[in-house]
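J.: would you be able to build a 3D model of this:
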Amino acid sequence: MSHQTSFYQLYNSDGSQLPLDITNGINPKFDILSLEISKDLQNDWRFVSSIRSTTGSNGFYSLFNDPPAETSRLTNDQFNRIQGFTGVLGDAYSDAVGVKAYYSDTVTGTDLTGAEEAPSILAHNIPVYGKVDATSNIADFKLSKEFEVGDNSHELTFGYYTSHYTYDVYSVFASGWSDIGESARLVDLYAVDNNEQQVGPSITRGGLDQPAIFGLGADATMRTNAFYALDHMTLLDGDLLIDLGVRWQELDVDRLTTNSFDPE
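T.: Predicted structure coming up:
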């Protein structure tokens, strides 16, 4: 990572800009509220309730790497690609005789004669923007009683548990280029004419040839309801402990997974 390879301009599926600051890393921000209430009732029964509410978001901003690429092969592939363009875009590149790679911070305007060419091997960077919004609401209600049966003791508990959980994730993956070095610098690609002047639009921008390759999205809601009973038994003067319980649980999951960005 370097300063230049930490900031990118990606795009959402609707075409709006999506700034990516990788220095934020994994950035959780959650608010958690917990409440516990207990009360002694008649006939040695005891009521305990535990409630917890969690809401917030977690960012996942990172840079992955595909295998490095030879600059000459990359520029040749890009030149062959633009030669296949037709219409207005094809006309814009009609005077191009090749594609060259330059350090982004050395390019000013469309005159590339003073720009510094990139080295023979480039790093293929995959910037990733990820964002998760989540909520969780949990409640557990217990009614318990301790009693003796002969020389054995029992703690009998009846309970009800419920939870409601939402999970909304959105991510965008991009593709870009830089040199391979301790302080990596972004590299942009340009179509050039015989005088090494830029022809047509720049093939990359801000070190990215694809500011949105694809994305993954998921929207989920999960609900749980459960009833349970438990008998905590102490036998043989405390030498033997047995927990015997039964639980009925219902889980309802509503989940939709989509491509959050479709380049087609």
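J.: make it CA atoms for all contacts and neighbour counts henceforth
T.: Fine.
J.: I'd like the distance between residue 249 and residue 225.
T.: 6 Å (C-alpha to C-alpha, to the nearest Å).
J.: who's more crowded, these two?
T.: Using other C-alpha atoms under 10 Å as the criterion, residue 249 and residue 225 rank with residue 225 on top: 15 against 12.
J.: from the contact counts, what lies against the one helix or strand the more buried one maps to?
T.: Assessed by DSSP states H and E, residue 225 sits inside strand 208-235. Helices and strands touching strand 208-235, by 3 or more C-alpha pairs under 8 Å, 6 or more residues apart in numbering; DSSP states H and E, are strand 7-11, strand 152-178, strand 240-261.
J.: could you rerun that using 10 Å?
T.: Using 3 or more C-alpha pairs under 10 Å, 6 or more residues apart in numbering; DSSP states H and E, the elements in contact with strand 208-235 are strand 7-11, strand 17-21, strand 121-149, strand 152-178, strand 187-192, strand 240-261.
J.: looking at those strands, which is closest to residue 56?
T.: Distance to residue 56, taken as C-alpha to C-alpha, is lowest for strand 121-149 among those, at 5.8 Å.
J.: list the buried ones in the closest one?
T.: If you call a residue buried by 16 or more other C-alpha atoms under 10 Å, then strand 121-149 has these buried ones: 121-145.
J.: again with stretch 30-47
T.: The neighbour-count check on stretch 30-47 (16+ other C-alpha under 10 Å) flags 46-47 as buried.
J.: what's in contact with it?
T.: 48-58, 133-147, 156-159 (C-alpha atoms under 10 Å, 6 or more residues apart in numbering).
J.: to compare with the earlier structure, here is another sequence to fold:
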Amino acid sequence: MKSLLSSFGAIAVGVFLSLSSPLHATAPGRWIESSNPPYVARVSDGTLLSIQLQPMRLKLDMNAHNSVRSETDDFKPARYSFPRAHVPQAVLHRLTDIYRYERRRDVPIVSSGGNWVIAEYFPARSHIPVARFQLLGGRVQRQERLDSTGRTTQIVVIGWARVAASADEEASDLTALGERPAWIRVFRVSPSGAKTLVAVARRKRSFTAPPDPDHVPQDDDLTFGSPKGMPEWRSMAEFVAAQEIDLDAATLSGKSGTAQRAGSRV
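T.: Okay, here's the model as predicted:
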């Protein structure tokens, strides 16, 4: 039988290994490969630890934000893990039974970077995520708060940008950050999709040279307040609490109470 890993191709293999290595570097278990249906799974003592598969196999979890196409226009593979749930290995005989459990779903953004992902957390028996993050090597670049229908109500962008920048993404040109650039920007999103900048964590001083994109500032280097520069919070702790920012993406481990939200039945 042709190896499943070979059939997915070298790019998919790299994505699978990159997505799997953080969780399973110290985890027990063994790999299982299947060609019908195609998946690669990690199991231990009758428990499913994680599974990587083509997302159409669990298509009810797909949405416009987490369905990333590859260079060949196929959807990139999805990886599921189960931080809080004990999922029996028997679900491999009927993959849709995975819907019954709380689950984290990761999809790579680019084929060459398996640690740059869109990650979501789904309650048991629901196809509406309670949280969505963009992560690079485990660092949060973007957080979206979602309502009970899955609509984005707040966007948090982490990364250097001009305070006046309206785009909800990091700056591409770090030589033009302007005076006292922002490290964290919080946008409120209206029902129509309009974004309004409502809160900012920004440097106390301007940069004298373009910063390293990976440079994470000390809390003491920042002020926390309104887009107009008025301080409103005394510390990072107060700021993230007021804006419900999850800097560690703890929600993806099921550590937030919102992960218990009742969902649609399957």
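J.: superposed, what's their TM-score?
T.: The TM-score (TM-score structural alignment, normalised by the length of structure 1) is 0.25; 95 aligned residues with a C-alpha RMSD of 4.9 Å.
J.: coming back round to it: export the helices and strands packed on strand 208-235 of structure 1 to CSV and append columns for distance to residue 214 of structure 1.
T.: Listed next are these as CSV, based on distance: least, C-alpha to C-alpha, whole Å:
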stretch, distance to residue 214 of structure 1
strand 7-11, 10
strand 17-21, 13
strand 121-149, 10
strand 152-178, 6
strand 187-192, 21
strand 240-261, 5
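J.: which one of these lies closest to residue 210 of structure 1?
T.: The nearest among these, by C-alpha to C-alpha, is strand 152-178 at 5.0 Å.
J.: please enumerate the helices of the stretch 1-150 of structure 1.
T.: 71-83, 87-92 (DSSP state H, counting those that start in this stretch).
J.: and of those helices, who's closest to residue 175 of structure 1?
T.: That would be, of the helices of the stretch 1-150 of structure 1 and by C-alpha to C-alpha, helix 71-83, which comes in at 13.0 Å.
J.: chain center to the closest one, what's the gap?
T.: 32 Å (C-alpha atoms, centre = their mean, to the nearest Å).
J.: cool, stretch 249-264 of structure 1 as well?
T.: 15 Å.
J.: give me the buried positions along that stretch.
T.: 260-261.
J.: over to stretch 233-246 of structure 1?
T.: Those would be 233-235, for stretch 233-246 of structure 1 by 16+ other C-alpha under 10 Å.
J.: out of those, who's nearest residue 189 of structure 1?
T.: Proximity of the buried residues of stretch 233-246 of structure 1 to residue 189 of structure 1 (C-alpha to C-alpha) peaks at residue 233, which lies at 74.0 Å.
J.: what sits against that closest one?
T.: 146-148, 152-156, 240-244.
J.: excluding chain neighbours, what is closest to it?
T.: Leaving out its chain neighbours, the residue that sits closest to residue 233 of structure 1 by C-alpha to C-alpha, 6 or more residues apart in numbering is residue 154, at 4.6 Å.
J.: what is the neighbour count of that neighbour?
T.: Residue 154 of structure 1: 19 neighbours (other C-alpha under 10 Å).
J.: what do you get for the one 5 residues further on?
T.: Using other C-alpha under 10 Å as the criterion, residue 159 of structure 1 is surrounded by 18 other residues.
J.: how close does the closest residue to residue 156 of structure 1 other than its chain neighbours get to residue 65 of structure 1?
T.: Of all residues not flanking residue 156 of structure 1 in the chain, residue 231 sits nearest, at 4.5 Å (C-alpha to C-alpha, 6+ apart). In this view, residue 231 of structure 1 and residue 65 of structure 1 are 55 Å apart by C-alpha to C-alpha.
J.: the more surrounded of the two?
T.: Taking other C-alpha under 10 Å, residue 231 of structure 1 and residue 65 do not tie; residue 231 has more neighbours (19 against 13).
J.: any idea which helix is longest in structure 2?
T.: Secondary structure of structure 2 per DSSP state H: the longest helix is helix 10-24.
J.: mind checking what helix or strand follows that helix in sequence?
T.: strand 30-35.
J.: and that next one, what does it pack onto?
T.: Using 3+ C-alpha pairs under 10 Å, 6+ apart: strand 30-35 of structure 2 touches helix 4-8, strand 38-44, strand 47-53.
J.: contact partners for the residue nearest the centre of structure 1?
T.: Centroid-nearest residue in structure 1: residue 130, 2.8 Å away (criterion: C-alpha atoms, centre = their mean). Residue 130 of structure 1 is in contact with 20, 26, 58-62, 169-173, 215-217, counting by C-alpha under 10 Å, 6+ apart.
J.: repeat for residue 240 of structure 1
T.: For residue 240 of structure 1, counting by C-alpha under 10 Å, 6+ apart, the contacting residues are 152, 233-234.
J.: picking up where we left off before, tabulate the contacts of residue 233 of structure 1 in a markdown table, adding columns for distance to residue 81 of structure 1.
T.: Below are these laid out as a markdown table (distance: C-alpha to C-alpha, whole Å):
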| residue | distance to residue 81 of structure 1 |
| --- | --- |
| 146 | 78 |
| 147 | 81 |
| 148 | 84 |
| 152 | 82 |
| 153 | 80 |
| 154 | 78 |
| 155 | 75 |
| 156 | 74 |
| 240 | 76 |
| 241 | 74 |
| 242 | 72 |
| 243 | 69 |
| 244 | 69 |
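J.: closest to residue 103 of structure 1 among those residues?
T.: residue 243 (68.4 Å).
J.: residue contacts, that closest one?
T.: Here residue 243 of structure 1 is in contact with 154-156, 230-234 (criterion: C-alpha under 10 Å, 6+ apart).
J.: cutoff 7 Å now
T.: Contact analysis of residue 243 of structure 1 by C-alpha atoms under 7 Å, 6 or more residues apart in numbering lists 230-233.
J.: next, find the distance separating residue 152 of structure 2 from residue 188 of structure 2.
T.: From residue 152 of structure 2 to residue 188 of structure 2 the distance is 9 Å (C-alpha to C-alpha).
J.: equivalent analysis for residue 146 of structure 2, please.
T.: 11 Å.
J.: again, but for residue 50 of structure 2
T.: 34 Å.
J.: do the same with residue 119 of structure 2
T.: Look at residue 119 of structure 2 and residue 188 of structure 2: by C-alpha to C-alpha, they are 21 Å apart.
J.: with neighbour numbers in mind, choose between the two.
T.: residue 119 (23 against 18).
J.: contacting residues for residue 16 of structure 2?
T.: Residues near residue 16 of structure 2 by C-alpha under 7 Å, 6+ apart: residue 52.
J.: I'd say residue 153 of structure 1 and residue 232 touch.
T.: No: with contact defined as C-alpha atoms under 7 Å, residue 153 of structure 1 does not count as touching residue 232 (8.3 Å).
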